[in-house]
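J.: The sequence and its predicted three-dimensional model are supplied below.
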Amino acid sequence: MKRPFSSLCATLILATSVSGAALAQSVEPGLWRYATSFDIAGLPNLNEQLEMMKKQMASLPPEMQKMMQDQMQAMGVNFKDMSAQVCMTPEEASMDHFENGYSDEDCTFNNIQKTNKVWRGDVKCTGEGLNGSGTFMMTFHSKKHFTSEFDLDQTSEGPANIKLDATFVSSDCGSVPTTASILNR
């Protein structure tokens, strides 16, 4: 059985959060905005789905729109652009164990090459929602901005390209969930 798409997104967010946090001098703990784009074989075009969802939402009564937006905001999701807000704790931001063989819930990272601003390597994922191998690259633009890109050849579905643009928002997370708590949902 395939893992729900939201769980797949959470796994990818955690993988990029942890790997971004691993260069402790390059990231700030606190509230981050993650803008993610997916081009994954076997999944519908997410941009088209977003536009369709926006149109459907616009046709709802205002109180229903507000209720749905509030529910999405409680999960850290901005409905207007489907970005996510995630709280990176000081512990997550100071992780320095992102080395060859590092594994999160579903993915293992190897052949990691690090420079001051760019990390790259191989990734192998064996989860139900994402199963395949490929490469990743992370670019640290500043202490408050990093990008990452994963190119995977999925075992059964075909190619997947996942991009993340992470921007620091604030040192105060408010009620936004941490990356670890997203996976525990």
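T.: Okay, I see it. Numbering: from 1, shown residues only.
J.: contacts and neighbour counts: CA atoms only from here.
T.: Will do.
J.: next structured bit after the helix or strand harbouring Pro159?
T.: For Pro159, the host element (DSSP states H and E) is strand 158-170. With elements assigned by DSSP H and E, the helix or strand that comes after strand 158-170 is helix 179-183.
J.: buried ones in that following helix?
T.: Neighbour counts using 16 or more other Cα atoms under 10 Å place 179-180, 182-183 of helix 179-183 among the buried residues.
J.: Columns distance to Thr108 on top of the residues you listed, output as a markdown table?
T.: Converted to a markdown table, the buried residues of helix 179-183 look like this (distance: Cα to Cα, whole Å):
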| residue | distance to Thr108 |
| --- | --- |
| Thr179 | 18 |
| Ala180 | 17 |
| Ile182 | 19 |
| Leu183 | 16 |
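J.: hang on, the earlier thing: now the strand holding Pro159: buried residues?
T.: Neighbour-count burial for strand 158-170 flags 159-169 (criterion: 16+ other Cα under 10 Å).
J.: Going by residue numbers, what spans are helices in the chain?
T.: Listed in chain order, the helices of the chain (DSSP state H) span 5-21, 46-58, 62-74, 90-93, 179-183.
J.: May I see the buried residues of the longest one?
T.: Which is helix 5-21. 7-21.
J.: Just send the helices of the chain back as TSV, with distance to Ala35 too.
T.: What follows is these, written out as TSV (distance: least, Cα to Cα, whole Å):
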stretch	distance to Ala35
helix 5-21	10
helix 46-58	12
helix 62-74	15
helix 90-93	19
helix 179-183	15
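J.: Could you point out which of the ones you listed sits nearest Thr135?
T.: Of all the helices of the chain, it is helix 5-21 that lies closest to Thr135, at 13.0 Å by Cα to Cα.
J.: Report the inter-axis angle for that closest one versus strand 158-170.
T.: 60 degrees (axes from the mean of the first three to the mean of the last three Cα atoms, to 10 degrees).
J.: quick one: contacts of helix 5-21?
T.: When contacts are defined by Cα atoms under 8 Å, 6 or more residues apart in numbering, helix 5-21 is touched by residues 27, 88, 92-96, 98, 104-107, 129-130, 138, 140, 146, 148, 164, 179-180, 182-183.
J.: Pasting the second one now:
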Amino acid sequence: MKHCLTLLATLTLAMATGANAQSTKPGLWEINTKMQSSSGEMEKAMANMEKQLAGMPPEQRKQMQDMMAKQGVSMGSSSGGGMSMKTCLTKEMAERNELPQQQQGDCKTTQSPRSGNTMKFSYVCTQPPSSGEGVMTFSGDTAYTMKMNTTTTVKGKPEKMSMDSSGKWLSADCGAIKPMSPPKK
């Protein structure tokens, strides 16, 4: 479950990096993601994580959700078997082109200049070891779609994954979702 969350956070960072290349509106964002892996392991891990959360007593589930919210994450299922994540982008983060992120490794992202409303990007991370490339299509400063291909290692074996994602701005007020801290350099 931890590997699954770490990889999801890393992939979310990669797609959020691209989203922030264009000025994005600060506030509460919802990111919906659907992933497919070559082995099916990621889908199994996500389904298992959702099953574990659903099987928790209500108090324990709320405690887990509150803990995640304090770290800047609210997760749930989205339509089509994907994952929905809410995250907070502060005004200062948007001004500094800083991203809401929770990351344990070192990632380097390369972005191509925007061409119209699209931008290509690639990334390499050390924890978990992964790399990928993608294309983002922006709809102003309040929405985007993204397609990305990733190579990583799951249970010691190479894994190829594809991800389709969309992000939309929900409100200027992040509510109980606290901004994530940038990784220490």
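T.: The structure has been received and is ready for your questions. All figures in this text were calculated on a predicted structure; none of them were measured in a lab.
J.: List the TM-score for the superposed pair.
T.: The TM-score (TM-score structural alignment, normalised by the length of structure 1) is 0.70; 169 aligned residues with a Cα RMSD of 3.3 Å.
J.: ok so, going back, for Asp81 of structure 1, which of the helices of structure 1 is the nearest?
T.: helix 46-58 (8.2 Å).
J.: can you pull the contacts of the residue lying farthest from the centre of structure 2?
T.: In structure 2, the residue that sits farthest from the middle, by Cα atoms, centre = their mean, is Pro57; the gap is 26.7 Å. With contacts defined as Cα under 8 Å, 6+ apart, Pro57 of structure 2 has no neighbours.
J.: redo that, cut-off 10 Å
T.: Gln63 (Cα atoms under 10 Å, 6 or more residues apart in numbering).
J.: Could you measure from Leu8 of structure 1 over to Pro61 of structure 1?
T.: Separation of Leu8 of structure 1 from Pro61 of structure 1 (Cα to Cα, to the nearest Å): 31 Å.
J.: I meant to write Pro4 of structure 1 there.
T.: 28 Å.
J.: Just give the number of residues close to Leu60 of structure 1.
T.: Number of residues near Leu60 of structure 1 (other Cα atoms under 10 Å) recorded here: 11.
J.: and it, how far is that from Met53 of structure 1?
T.: Distance from Leu60 of structure 1 to Met53 of structure 1, by Cα to Cα: 11 Å.
J.: repeat for Gly129 of structure 1
T.: Counting by Cα to Cα, the gap from Gly129 of structure 1 to Met53 of structure 1 is 23 Å.
J.: so how many other residues sit close to Asn131 of structure 1?
T.: By other Cα under 10 Å, 18 other residues sit near Asn131 of structure 1.
J.: How about Gly40 of structure 2?
T.: 13.
J.: Surely it and Glu159 touch.
T.: Yes - Gly40 of structure 2 lies in contact with Glu159 (Cα atoms under 10 Å); the separation is 9.3 Å.
J.: what's the spacing between Phe121 of structure 2 and Thr142 of structure 2?
T.: From Phe121 of structure 2 across to Thr142 of structure 2, the span is 19 Å (Cα to Cα).
J.: again but with Thr10 of structure 2, I slipped
T.: 22 Å.
J.: and which of the buried residues of helix 179-183 of structure 1 is nearest Lys66 of structure 1?
T.: Among the buried residues of helix 179-183 of structure 1, and counting by Cα to Cα, the member closest to Lys66 of structure 1 is Ile182, at 22.8 Å.
J.: my read: that closest one touches Val77, true?
T.: No - counting by Cα under 10 Å, Ile182 of structure 1 stays clear of Val77, with 11.7 Å between them.
J.: Find residues that contact each of these two.
T.: Common neighbours of Ile182 of structure 1 and Val77 (Cα under 10 Å, 6+ apart) are 86, 176.
J.: check contacts around Asn184 of structure 1.
T.: Asn184 of structure 1 neighbours (Cα under 10 Å, 6+ apart): 7, 10.
J.: separation between it and Ser103 of structure 1?
T.: Distance of Asn184 of structure 1 to Ser103 of structure 1, given as Cα to Cα: 16 Å.
J.: Also Val18 of structure 1?
T.: 10 Å.
J.: Quick one, which of the helices of structure 1 gets closest to Asn116 of structure 1.
T.: Ranking the helices of structure 1 by proximity to Asn116 of structure 1 (Cα to Cα) places helix 5-21 first, at 12.3 Å.
J.: about what we covered before: any idea which of the buried residues of helix 179-183 of structure 1 is the one closest to Met67 of structure 1?
T.: Ile182 (21.0 Å).
J.: Can you tell me the closest non-neighbouring residue to that closest one?
T.: Spatial nearest neighbour of Ile182 of structure 1, chain neighbours left out: Ala10 (6.1 Å); criterion: Cα to Cα, 6 or more residues apart in numbering.
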